[in-house]
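Peer 1: Give the three-dimensional model of this entry:
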Amino acid sequence: MTGTANILYFAALREQIGRESQLAAIPPGGVTVTGLLGQLGAADPRVASAFAAEPRLRVAVNQTLGSLDRIVQPGDEVAIFPPMTGG
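Peer 2: I've put the predicted structure just below:
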């Protein structure tokens, strides 16, 4: 049985994609963040375009910054945002 993860988009990604969140299917054994990003992009051209425009995406899984090889499990919350800039 496949579960879901809650995906949250922030900053420019939210504007480019046109929504702030969505649910994504997650297999029982989980999926890497890289695999999840590929899945999201394959399902929606707006997401693929937004990800392509921001090649250095940052992610947080359950409010903890993570790497692209982190495993996302059903029930997780995944926040995706562009690199932070400041001055």
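Peer 1: From now on I want contacts and neighbour counts done on CA atoms only, so please keep to that.
Peer 2: Noted.
Peer 1: what about the closest residue in space to Arg19 that isn't next to it in sequence, how many residues close to it?
Peer 2: Sequence neighbours aside, Tyr9 is the residue nearest to Arg19 in space, at 7.4 Å (criterion: CA to CA, 6 or more residues apart in numbering). Each residue near Tyr9 was counted by other CA atoms under 10 Å, and the total is 22.
Peer 1: if I look at Tyr9, how far off is Gln73?
Peer 2: Between Tyr9 and Gln73 the computed distance is 18 Å (CA to CA, to the nearest Å).
Peer 1: Another for comparison:
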Amino acid sequence: MLNVLFFGRIREELDCAQLTVAPGPGCDDLDALQKHLETMHGDRWQTVLGQDNLIRAVNHAVVSVNVPLVDGDEVAFFPPVTGG
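Peer 2: Prediction:
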């Protein structure tokens, strides 16, 4: 299974802290997983996860490109970080 985590404002807007998703066709890479989540959960998820400045991480490493996913991976979605 893929363990999917949501943090900060993303978690609040989706009203979801984490979920698990079966890896495989339709969820075999990060972009496909994100699209699957948007499709399965509707317009609100598509709006929140479709933000251009969304931060994504796989196994505790921030990624800026699409990466393959395998069983046991942890995927996290973060809102953009701002500083003062």
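Peer 1: before we move on, back to that, how close does the counterpart of the residue nearest to Arg19 of the first structure in the second structure sit to Pro25 of the second structure?
Peer 2: With TM-score structural alignment defining the correspondence, Tyr9 of the first structure maps onto Phe6 in the second structure. When distances are taken as CA to CA, Phe6 of the second structure and Pro25 of the second structure turn out to be 22 Å apart.
Peer 1: what does Leu14 of the second structure give?
Peer 2: Distance of Leu14 of the second structure to Pro25 of the second structure, given as CA to CA: 24 Å.
Peer 1: same deal with Ala57 of the second structure?
Peer 2: Counting by CA to CA, the gap between Ala57 of the second structure and Pro25 of the second structure amounts to 20 Å.
Peer 1: quick one, which of these two is more surrounded?
Peer 2: Looking at Ala57 of the second structure and Pro25 with other CA under 10 Å, you find the greater number of neighbours at Ala57, namely 18 against 9.
Peer 1: Assign a three-state SS to the more buried one, would you?
Peer 2: Following DSSP: H, G, I helix; E, B strand; the rest coil, we place Ala57 of the second structure in the strand state.
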